[in-house]
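Enquirer: could you look at this predicted model? Sequence included:
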Amino acid sequence: MKRLVLIGLAALISVNMVGCGNDTIAKINDVKISKDEYNKIASFLYATGYVQEDKNKGINNNILSFIIDNEVAYQDAQRENIKVEDKDVNEKYEDLKETLKSNSAYKAKLDEVGVNDDFLKSQVKKDLIVSKYKENFMKNIKINDNEIKTYYDNHKDEFTKEEVRASQILISTLDDNNNVVNQEQKEKLKDKAEDILEKLKNNEDFAILAKEYSDDKNSGKDGGDLGYFSKEDKNIDFTNPVFKLEKDQLSDIIETEYGYHIVKLTDNKSVTKTLEESKEDIKNKILNQKYTQHIDSLYKNGKITIT
């Protein structure tokens, strides 16, 4: 599953393997992967949170697999003469720049390893070619209802998930431009959150305090109610501690990129999607499996060297 997830990241960015001036860590047919190029793509994936950072500072096998997957696909796309329009490249590039601009923290991390605008734009073009290659492959695959039902019957656990219902009070640490406030302001806001938590521990009404203090105005007007959600629906820094709460339990202060959260769990349940509800999801899973098998065949027919 890890490998499938990494292949899915091709929609974000892929790595360009040309002009290797540093030590080579792998060779894919005639294309070398340098340590410098590896560091750039690894920093991107770490900074955006799509891969958990490896504290060992060595080569992360998941990232290396991702790089190789995309390179063998790109090479085959070149053999098939797949091309993309400049306007699509420019549009995707501008979207990526806006994403980076909105998060100065990981933009700084990318600057440290030389991930500049020129590098990103060249990767966007390559990424779109790989995405088009994958799309072309999948549209020629037919999945019948029997395959879908068989998959559902054999993988029912994949379609059952835990959901919780919770209420929150958010004390935001972002200013009007969505930038993080300075450390002195953050400390004052944390003190404010701790004061509210103390009120709740003294049995003051959660809904009333949410309406008065929460910076999440959407849930605040409803007494902080967030409705039902799964772990995948929200930020992992938020859901990890929330899903450890018992029903009616109050959390400690939870810090995320948005600020300080105080959460009360109000309900939990297991939800299993029906076959009919799962059909499109299953079709995509099977298509991704077939695409992975196709990539494996490119591995076997190519010459991959890890140094």
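Expert: Received, thanks. Numbers count the residues shown, from 1 in each chain.
Enquirer: from here on, just use CA atoms for contacts and neighbour counts.
Expert: Will do.
Enquirer: quick one: contacts for the nearest residue to Leu120 once chain neighbours are set aside?
Expert: Excluding the flanking residues, the one nearest Leu120 by Cα to Cα, 6 or more residues apart in numbering is Tyr93, at 7.4 Å. By Cα atoms under 8 Å, 6 or more residues apart in numbering, Tyr93 lies in contact with 120-121, 124.
Enquirer: quick check: buried residues in the host helix or strand of Tyr93?
Expert: According to DSSP states H and E, Tyr93 maps onto helix 86-101. Using 16 or more other Cα atoms under 10 Å as the test for burial, helix 86-101 gives 89, 92-93, 96, 100.
Enquirer: adding another structure so you can compare the two:
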Amino acid sequence: MLKVIFVLFTLITFSLTAYADEDVVAKVNGTVLTRADLEVEVDRIIPRMSFHRNVTEEKRKNYYKKAIEEMVNRELQYQDALTKGIKADQQKIDAQAEQFKKRFITEKEYTAFLEKRKLSEDMVKKQFEKDMLIQLISTKIITEPSKINDDELKKYYNDNIGKFKQPESYRLRLISVKEEKKAQDILEKLKQGEDIEQLATTMSEDAYRVKGGDTGYIHKGRMHPELEDTASKMKIGEISDILKVQGMFYIIKLEDKKPEHTVPFDEIKVKLKKELEDKKAREAKEKWIAELKSKAKIEILMNLEPEKSGK
């Protein structure tokens, strides 16, 4: 909810201001969308500081094109909510408007803010209402129908069991250095009982040193063949001799080994549910927006085509 309110604050800061004809960038069934609305939408797509840094004219227009498309989509959703008679909770609207008002230190500061942008409190509440209606109709048309129950989830898992097979994997503790003499010194320390994690942290010369040499689990086929071949023949807890691979000298300890296996349903259930529901929601939204656009009169009044270079 805080994220929604933050977006609304941004929208209110820029939108609903008075506009001239040249400020209108699009119309949706006669409703105007202004340049101020567009700038806010661009900010949501890419941070303002980044937008002005090394952005070509073609990229800039692509950002605007994407922003206008999103503005049009939101307006279509809002209009559909009105058509379907969806009502916003007035108490929640009042509460959000009051929370917005509390951002200002004094009543005078709040009033000055409204006057500068030619806003009224009713206009502020109207913007909150619009966002709430979009959220409500999105929940009704996208979120709720996209829910997947446990039976559907289990059926998908069983029907696609091959997707959940995991290859054999190894977890190593690894030390790599450029000089063979240094590798020999490290190996001698290990033979004398020094801790490989500590030695990896202080003496290794690769990125794994910050984790004490811990590579995490690496699937078979995803490490250098010589390291993998050595690891596959080791026992858990065993430390290798020095291995020369691509100009570096390695010492590895096999911390753990997992055989090829199928990830259990209970282990993947939460992640799988989110993935499937997200996919279903994306498809539902695309279908809904396409249907709304097919019935709407949409006018894009801003030139978004890249300028052709002169001959």
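Expert: Received, thanks. Everything numeric here is computed off the predicted structure, so don't read it as measured data.
Enquirer: give me the TM-score for this pair.
Expert: The TM-score (TM-score structural alignment, normalised by the length of the first structure) is 0.46; 186 aligned residues with a Cα RMSD of 4.8 Å.
Enquirer: coming back round to it: what's the next secondary structure element after the helix holding Tyr93 of the first structure?
Expert: From helix 86-101 of the first structure, the next helix or strand downstream (DSSP H and E) is helix 104-112.
Enquirer: packing partners of that next one?
Expert: Other helices and strands packing on helix 104-112 of the first structure, by 3 or more Cα pairs under 8 Å, 6 or more residues apart in numbering; DSSP states H and E, are helix 35-47, helix 86-101.
Enquirer: one more time with 7 Å, if that's ok
Expert: Judged by 3 or more Cα pairs under 7 Å, 6 or more residues apart in numbering; DSSP states H and E, helix 104-112 of the first structure is in contact with helix 35-47.
Enquirer: could you point out which element follows the helix it packs on?
Expert: Assigned by DSSP H and E, the successor of helix 35-47 of the first structure is helix 61-79.
Enquirer: the helices in the stretch 201-307 of the first structure, which residues?
Expert: Assigned by DSSP state H, counting those that start in this stretch, the helices in the stretch 201-307 of the first structure fall at 206-213, 217-220, 236-242, 275-301.
Enquirer: redo these as CSV? Include distance to Leu226 of the first structure.
Expert: Output for these, formatted as CSV (distance: least, Cα to Cα, whole Å):
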stretch, distance to Leu226 of the first structure
helix 206-213, 12
helix 217-220, 6
helix 236-242, 12
helix 275-301, 24
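Enquirer: export those helices to JSON lines and append columns for distance to Arg165 of the first structure and mean neighbour count.
Expert: Output for the helices of the stretch 201-307 of the first structure, formatted as JSON lines (distance: least, Cα to Cα, whole Å; neighbours: other Cα atoms under 10 Å):
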{"stretch": "helix 206-213", "distance to Arg165 of the first structure": "14", "mean neighbour count": "19"}
{"stretch": "helix 217-220", "distance to Arg165 of the first structure": "12", "mean neighbour count": "18"}
{"stretch": "helix 236-242", "distance to Arg165 of the first structure": "10", "mean neighbour count": "16"}
{"stretch": "helix 275-301", "distance to Arg165 of the first structure": "22", "mean neighbour count": "15"}
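Enquirer: between the helix holding Tyr93 of the first structure and helix 104-112, how many degrees?
Expert: Using axes from the mean of the first three to the mean of the last three Cα atoms, to 10 degrees, the inter-axis angle of helix 86-101 of the first structure relative to helix 104-112 is 110 degrees.
Enquirer: coming back round to it: out of the helices of the stretch 201-307 of the first structure, nearest to Glu37 of the first structure?
Expert: Of all these, helix 275-301 sits nearest to Glu37 of the first structure, with 20.5 Å by Cα to Cα.
Enquirer: so Tyr250 of the second structure touches Thr230, yeah?
Expert: No - the pair Tyr250 of the second structure / Thr230 is not scored as a contact, 11.1 Å apart, by Cα atoms under 7 Å.
Enquirer: pick out whichever of the two has more residues nearby.
Expert: Comparing Tyr250 of the second structure with Thr230 by other Cα atoms under 10 Å, the one with more neighbours is Tyr250, at 21 against 14.
Enquirer: in three-state terms, label that one for me.
Expert: For Tyr250 of the second structure, the assignment made with DSSP: H, G, I helix; E, B strand; the rest coil gives strand.
Enquirer: and for it, nearest residue in space, chain neighbours not counted?
Expert: Spatial nearest neighbour of Tyr250 of the second structure, excluding adjacent residues (Cα to Cα, 6+ apart): Ser176 at 4.4 Å.
Enquirer: and Met138 of the first structure, by the same measure?
Expert: In space, and not counting its chain neighbours, Met138 of the first structure is closest to Leu287: 6.3 Å by Cα to Cα, 6+ apart.
Enquirer: and that neighbour, how far from Glu147 of the first structure?
Expert: 11 Å (Cα to Cα, to the nearest Å).
Enquirer: could you check the angle the helix or strand hosting Lys126 of the first structure makes with helix 275-301?
Expert: Following DSSP H and E, one finds Lys126 of the first structure within helix 117-139. Counting by the same axes, to 10 degrees, helix 117-139 of the first structure points 110 degrees away from the direction of helix 275-301.
Enquirer: hmm, back to that, so which of the contacts of Tyr93 of the first structure wins on neighbours?
Expert: Val124 (25 neighbours).
Enquirer: could I get the contacts of Tyr93 of the first structure as JSON lines with distance to Ser43 of the first structure?
Expert: Shown next, in JSON lines, are those (distance: Cα to Cα, whole Å):
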{"residue": "Leu120", "distance to Ser43 of the first structure": "13"}
{"residue": "Lys121", "distance to Ser43 of the first structure": "16"}
{"residue": "Val124", "distance to Ser43 of the first structure": "16"}
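Enquirer: between the residues you listed, which is nearest Asn70 of the first structure?
Expert: Among those, Val124 lies closest to Asn70 of the first structure (Cα to Cα), at 12.7 Å.
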